[in-house]
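Participant: I'd like to go over a predicted model; first the sequence, then the structure.
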Amino acid sequence: MSYAQLHAVAQKQAIPVSLKILFDTVTRITGAEVQVRAVPTVSGSSRVRGAYLKPGDNSWLAGQFGGHPCILIASGQSDPAKRFAQVKELMHVFDDAYDHVGTADDFEVLLEQLTTPPAFDKIAPGVMSEHLAVYMALGLLCPEAKRQEFARELNNGKIKVEEIADALQIPVSVVHILFGEHTSAIILHCVRHYC
């Protein structure tokens, strides 16, 4: 499976980048047995906006989808939040096996560590994967040339954060990540690592 291939496709797209193109490309590059579907659901936690169920997960919920990977999206979110959550969760198809959370207890530890970072030597499996998935998703939803254009316009006062969010159809709350000091380097690392 190759994030690099998916990233290359996304770089050629107009904004807002089509979810259908992203999902279809993932299906094409990962093989016929991998089908990713987004399904609205009600979450038991306000911190959970989406979840990725990996193939072979033995939970009763994964069984409802015939063993195919599935993305569950919490209902009650804005359309931009749902859109971002779908793409962010889609990035977990590129995770290594040890990045996945296997039990409900592990999931609770992951949630806690995402909101209150632990000491470096106590990071739960999957925490880094969650952070990288945000950057990977943004690397798809905002092609690099457009990201650089937005950065120039934002620095020159020609565009507002809300206008960028509207153009990309993503939540305002994640736009600042696009312009972080290390964003390009992190996305490039993901392109090189998940190739």
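Facilitator: Happy to help now that I have it.
Participant: please make it C-alpha for all contacts and neighbour counts, starting now.
Facilitator: Will do.
Participant: longest helix anywhere in the chain?
Facilitator: Using DSSP state H to assign secondary structure, the helix with the most residues in the chain is helix 127-141.
Participant: do you have the helices of this structure handy? List them.
Facilitator: Taking DSSP H as the criterion, the chain carries its helices at 3-11, 19-30, 60-63, 79-90, 104-115, 127-141, 144-155, 161-168, 172-178, 183-193.
Participant: can you redo the ones you listed as JSON lines with mean neighbour count and distance to Val36?
Facilitator: As requested, the helices of the chain are arranged in JSON lines below (neighbours: other C-alpha atoms under 10 Å; distance: least, C-alpha to C-alpha, whole Å):
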{"stretch": "helix 3-11", "mean neighbour count": "19", "distance to Val36": "14"}
{"stretch": "helix 19-30", "mean neighbour count": "16", "distance to Val36": "7"}
{"stretch": "helix 60-63", "mean neighbour count": "13", "distance to Val36": "12"}
{"stretch": "helix 79-90", "mean neighbour count": "22", "distance to Val36": "8"}
{"stretch": "helix 104-115", "mean neighbour count": "14", "distance to Val36": "21"}
{"stretch": "helix 127-141", "mean neighbour count": "21", "distance to Val36": "15"}
{"stretch": "helix 144-155", "mean neighbour count": "15", "distance to Val36": "25"}
{"stretch": "helix 161-168", "mean neighbour count": "16", "distance to Val36": "22"}
{"stretch": "helix 172-178", "mean neighbour count": "15", "distance to Val36": "23"}
{"stretch": "helix 183-193", "mean neighbour count": "16", "distance to Val36": "20"}
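Participant: try it against this one:
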Amino acid sequence: MPSDYKKLYEFCQELTPDIRRNDIKNKVLDICDQRSVRVIITTMNTAIMRGAFLGPKSGHPYVENSGVPYIVLARGLNYCWERFIFIKELMHFFDKEEEKTTSVVFEPLLDSFSSPSSLEERSPIYLSEIKAVWMAIACFCPEENRLKLKNDLLNGHIDEYGIALKLKMPAQHIRHLMSDKFEAIIGSLTE
């Protein structure tokens, strides 16, 4: 049986290059058997984080009181960043039990992002953040279109910023989308 994320990835392959976040949201909710997700826009230090996912078992009062998961987005993000962070936080619906963030582990998780020590072993929760970024990147561009854009990039017909504008995603993630490791990473996430 395919992984739940693989179902989403395959769904995204059928979308046009102009991918709408609500199409992805609706498919994630369907795959994960969730009725809805709410969004809160609030002030946060974007040097540390741009968003958060308050899942069904997060223990957060908003979720406890409403029974609905929340995506928290930083106020002031531009359109591309808000869209990307929204999709990235949606990817946490696919987290395994040991990857889910609760209010108890949230502060230590933030500390691990800003900690200068790279010698510590990364927790499953930390690794789920990395996976969520790659999963979101893959949702923005069907593979056929990605390969065409990569060819255009290599031949000098477009630059990374031009690709970012076409896909309406932050330019800093285009290098991941065009990376030679992309197919292997997405392959491991869709097993």
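Facilitator: Great, that's in hand. Values in this document were obtained by computation on a predicted structure and should not be read as measured data.
Participant: turn the helices of structure 1 into TSV, including distance to Ser46 of structure 1.
Facilitator: Shown next, in TSV, are these (distance: least, C-alpha to C-alpha, whole Å):
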stretch	distance to Ser46 of structure 1
helix 3-11	29
helix 19-30	24
helix 60-63	19
helix 79-90	13
helix 104-115	11
helix 127-141	17
helix 144-155	30
helix 161-168	22
helix 172-178	16
helix 183-193	27
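Participant: who wins for proximity to Asp96 of structure 1 among those helices?
Facilitator: For the helices of structure 1, proximity to Asp96 of structure 1 was assessed by C-alpha to C-alpha; helix 127-141 is nearest, at 8.9 Å.
Participant: after superposing, tell me the mean distance of the closest one to structure 2.
Facilitator: When structure 2 is overlaid, helix 127-141 of structure 1 sits 0.7 Å from its aligned residues on average, using mean C-alpha distance after the TM-score superposition for structure 1.
Participant: which other helices and strands does that helix contact?
Facilitator: The helices and strands touching helix 127-141 of structure 1, judged by 3 or more C-alpha pairs under 8 Å, 6 or more residues apart in numbering; DSSP states H and E, are helix 3-11, helix 79-90, helix 104-115, helix 183-193.
Participant: onto which residues of structure 2 does the longest helix of structure 1 map?
Facilitator: Helix 127-141 of structure 1 falls opposite residues 126-140 of structure 2 when the two are matched by TM-score structural alignment.
Participant: quick revisit: reformat the helices and strands packed on helix 127-141 of structure 1 as a markdown table; add distance to Glu163 of structure 1.
Facilitator: Supplementary listing: these in a markdown table, determined by distance: least, C-alpha to C-alpha, whole Å:
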| stretch | distance to Glu163 of structure 1 |
| --- | --- |
| helix 3-11 | 20 |
| helix 79-90 | 13 |
| helix 104-115 | 28 |
| helix 183-193 | 20 |
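Participant: quick one: closest of those to Glu153 of structure 1.
Facilitator: Nearest of those to Glu153 of structure 1, taken as C-alpha to C-alpha: helix 183-193 at 17.3 Å.
Participant: that older thread, tell me which of the helices and strands packed on helix 127-141 of structure 1 lies nearest to Leu141 of structure 1.
Facilitator: Judging those by C-alpha to C-alpha, what sits closest to Leu141 of structure 1 is helix 3-11, at 7.3 Å.
Participant: now the closest one: how far from the chain's centre is it?
Facilitator: Computed by C-alpha atoms, centre = their mean, to the nearest Å, the chain-centroid distance of helix 3-11 of structure 1 equals 14 Å.
Participant: whereabouts in structure 2 does it align?
Facilitator: Residue span in structure 2 matched to helix 3-11 of structure 1, by TM-score structural alignment: 5-13.
Participant: that stretch vs structure 1, average distance?
Facilitator: After superposition onto structure 1, the mean distance of stretch 5-13 of structure 2 to its aligned counterpart is 0.9 Å, using mean C-alpha distance after the TM-score superposition for structure 1.
Participant: since that was my last question, I'll sign off now.
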